[in-house]
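>>> need a structure here:
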Amino acid sequence: MNYVIYGEEKLLMEQKLTALKKKYHIHEEEMNMMTYWCNETPMSAIIEDALTPPFLTEYKMIVVKNPLFLTTQKQKDVSEEDIKMFLKYLSQENPTTVFVIYHDQKNFDERKKVVKTIRKSTQFIDVEKMDYHQLYKVTAQAIKSRHCEIEEDALELFLSRMPSDLLEISQEVNKLCLYTNHITKEVIDVMVVKQVEENVFELTKAILNKELAKSIQIYKDLIMNNEEPIKLIVLIANSMRLLYQVKLLDRKGYNDREIGQILSLNPYRLKYVRQDGKDYDIQELLKKIDELSELDVQIKTGKIDRYRGLELFLMRLGGNSEWNH
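As a prediction, this is how the structure comes out:
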């Protein structure tokens, strides 16, 4: 029995692996499961173990992780002979060994002969990442199962601050439910760290609203958190470009669902981008994007210091040309 568990949603992948263990009565305490990392164990040793009958159990499980030789990356310690040995094993299949290739990235090289072959000789369990609506539903259920409740706007804010990774969301939900059984927006603000993009969007709004003091304060906070000015320039430009794209698509008559799909935005963020961007002029957005692009070039060509350059860009909001620390 040969399987490939493949994807980026680590929690769901672990659940699929657990389901296979249950199906074949695999219990680690019975010593009938072994996990190997391809970059640490020779292929010959992995295959030798896979061919060895289980001891006092009906089945044994071999889990092979980090199979770089199947990906777009190179794995120097796996030779052509190793790959032939690997494919020969898969073609014969040991009826008492559950052989699982486990890879938590989406980078199999489909051009490789070995990948094409294993797609024919193994059962692929392809674990797709959840979209926003699936994450919303699963997160709400997870909170409810812990006998807690969360307000709708708090759940939206929570998901906007989390990566779309179910494992990380699950860990954060545990923390929130230990803190309180009634989760509000205020609780999220205290307990869940803002992503740098959220702070940059606040900075972007302050720039567009010509709020000099607020812009400087947010900038200082970001620099204190070791954010690089060049990275901030790119993120500010991206935020302005997003505002521009939403306004443009809105003018063309696209609805929220269509805009969200085109720009890969979750509904919560789209709601606030649309709301915050309604008063901004498209030409002003394009002008600021051009200014940031020019600033980026000046910094990278050594014409201006990266910190001073971004500071002067912000100071022009107040009509000043210098900022004395």
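>>> can we go C-alpha only for contacts and neighbour counts from here?
OK.
>>> and the residue of the chain most remote from its centre, helix, strand or coil?
For the chain, the residue at maximal distance from the C-alpha centroid (C-alpha atoms, centre = their mean) is residue 56, at 42.0 Å. Secondary structure state of residue 56, per DSSP: H, G, I helix; E, B strand; the rest coil, is coil.
>>> mind checking how far it is from residue 312?
The gap separating residue 56 from residue 312 is 74 Å, by C-alpha to C-alpha, to the nearest Å.
>>> Equivalent analysis for residue 28, please.
Distance from residue 28 to residue 312, by C-alpha to C-alpha: 61 Å.
>>> how near is residue 163 to residue 175?
16 Å.
>>> Please apply the same query to residue 199.
23 Å.
>>> Of those two, which one has the most company?
residue 199 (16 against 13; other C-alpha atoms under 10 Å).
>>> Can you name the next helix or strand after the regular element (helix or strand) spanning that one?
For residue 199, the enclosing helix or strand under DSSP states H and E is helix 196-208. Downstream of helix 196-208, the first helix or strand assigned by DSSP H and E is helix 212-224.
>>> I figured residue 246 hits residue 259, correct?
Yes. Using C-alpha atoms under 8 Å, residue 246 is in contact with residue 259, at 7.0 Å.
>>> So for the two, which sits in the more crowded spot?
residue 246 (23 against 20).
>>> Is that one located within a strand, as I assumed?
No. Using three-state DSSP, the secondary structure at residue 246 is helix, not a strand.
>>> Next, the contact list for it, please.
For residue 246, the contact set (C-alpha atoms under 8 Å, 6 or more residues apart in numbering) comprises 259, 273, 274.
>>> To compare against the first, here's the next sequence to fold:
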Amino acid sequence: MLIFLYGQDNFRSRRKLNEIIEKYQKSQKSGFNLRRFDLAETDFQDVFSEFQQSSIFQEKKLLVLENVFSSPNLKEKLLENEKALLESKDAIVFYENDKLGKIAEKNAFFKFLHKEAKSQEFNLLIGQQLRSWARKELTKRKCEIEENALEKLIEFIGNDLWRFSNEIQKLSSFKSRIDMDAVLLLVKPKIETDIFKTIDCIAAKKTKTALKLIRQHLEDGENPLYLFSMMTFQFRNLLLVKSLEKEGTHHGNPYVMAGKLGMHPFVFSKTMRQVNFFTLEELKKIYRKIFQADLDIKTGKVQPDAALDLFIVTI
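Below is the predicted model of the structure:
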């Protein structure tokens, strides 16, 4: 039996891999025939030799092969032995920890696995899928979360499920019903340092540098919708702080301002540093552009990555 696990969300794919291993260990008590190889670290010949060997026990073997796509030699050898792979009585799991990309997906071995193996792709969760996943994780810990607190948690963390899982564990240990106050108290927002740098560049009219920073995020596999949401989040914060400054009701007290806005101290300190680079009218104009870009993305008029570029260029 061939199993192929891949995709950018390596939290859920790793969890699935561990479930397969645990199930095997329960059914095959000796554990002698579980073999794990990481092709980023192991010579392909060692793996191929293991594939060719028969078990001296009656038990089926479980071979876990990680990062096979980093070993061209092994891919070729396995394709040459396609018939033996398909007829094997052992379970062979091909696990890819990182995003494969379009080039790998055109590879002959990828096509073979996609066709012949039990394939499961783990894409990054967004929107309702992410909310549902978070609620299920909280339910496992006998914990509930208020709707606005969940939205704030997603806003702070994004779809990094490794961190999300850790924050859920921390919050559920704190109280059984999580509210906004708990999230603001315990969770530090995940606003990439480069997002603050990008906004600094926008303020200084360094458009090329701002575009370069965004491009780097995209090349590193960041979701353009997530990046756009972070830009929106921070410009919204700037507009809120600037508006409150103009009201003059806080008497210059940063703690009063942060509390009134429900803003995390980390974000507030960064926002206070940036807010003087913009006038209130400039921020209102930028926020209108954000609204239009968001509308264009949702109606399919423009792709998210193009909307990001256009937004930065036209500010």
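>>> Superposed, what's their TM-score?
The pair, once superposed, lands on a TM-score of 0.62 when counted by TM-score structural alignment, normalised by the length of structure 2; 246 aligned residues with a C-alpha RMSD of 4.3 Å.
>>> Enumerate the positions of the helix holding residue 199 of structure 1 that are buried.
Going by neighbour count (16 or more other C-alpha atoms under 10 Å), the buried part of helix 196-208 of structure 1 is 199, 200, 201, 202, 203, 204, 205, 206, 207, 208.
>>> Quick one: distance of it to the chain centre.
A distance of 21 Å separates the centroid of the chain from that of helix 196-208 of structure 1, by C-alpha atoms, centre = their mean, to the nearest Å.
>>> quick one: contacts of that helix?
161, 212, 214-215, 218-219, 222, 232, 235-236, 239-240, 276, 280, 314, 317.
>>> ok and it relative to helix 212-224, angle-wise?
Helix 196-208 of structure 1 runs at 150 degrees relative to helix 212-224, counting by axes from the mean of the first three to the mean of the last three C-alpha atoms, to 10 degrees.
>>> how about the strands of structure 1, start to end?
2-7, 33-37, 60-65, 97-103, 123-127, 149-150, 182-183 (DSSP state E).
>>> what does the last one correspond to over in structure 2?
Residues 177-178 of structure 2 are where strand 182-183 of structure 1 lands when matched by TM-score structural alignment.
>>> Could you do the fifth one as well?
Counting by TM-score structural alignment, strand 123-127 of structure 1 pairs with residues 118-122 of structure 2.
>>> Give me the contact list for that stretch.
Applying C-alpha under 8 Å, 6+ apart, the external contacts of stretch 118-122 of structure 2 come out as 2, 3, 4, 5, 6, 7, 8, 9, 10, 12, 13, 113.
>>> okay, the residues you listed in JSON lines with neighbour count next?
Conversion of the contacts of stretch 118-122 of structure 2 to JSON lines gives the following (neighbours: other C-alpha atoms under 10 Å):
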{"residue": "2", "neighbour count": "19"}
{"residue": "3", "neighbour count": "19"}
{"residue": "4", "neighbour count": "20"}
{"residue": "5", "neighbour count": "24"}
{"residue": "6", "neighbour count": "23"}
{"residue": "7", "neighbour count": "20"}
{"residue": "8", "neighbour count": "20"}
{"residue": "9", "neighbour count": "20"}
{"residue": "10", "neighbour count": "23"}
{"residue": "12", "neighbour count": "20"}
{"residue": "13", "neighbour count": "21"}
{"residue": "113", "neighbour count": "17"}
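>>> Any chance of the residues you listed in CSV with distance to residue 215 of structure 2 as columns?
Below are the contacts of stretch 118-122 of structure 2 laid out as CSV (distance: C-alpha to C-alpha, whole Å):
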residue, distance to residue 215 of structure 2
2, 37
3, 34
4, 31
5, 28
6, 24
7, 21
8, 18
9, 21
10, 23
12, 27
13, 27
113, 32
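>>> between these, which is nearest residue 297 of structure 2?
residue 8 (22.4 Å; C-alpha to C-alpha).
>>> check contacts around the closest one.
97, 98, 99, 100, 122, 123, 124.
>>> which of the residues you listed also appear as contacts in structure 1?
Mapped onto structure 1 and checked by both residues aligned by TM-score structural alignment, their matches' C-alpha atoms under 8 Å, those keep the contacts 97, 98, 99, 122, 123, 124.
>>> could you dump those residues to TSV with distance to residue 181 of structure 2 and neighbour count?
Output for the kept ones among the contacts of residue 8 of structure 2, formatted as TSV (distance: C-alpha to C-alpha, whole Å; neighbours: other C-alpha atoms under 10 Å):
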residue	distance to residue 181 of structure 2	neighbour count
97	35	17
98	35	13
99	36	15
122	32	18
123	31	14
124	28	17
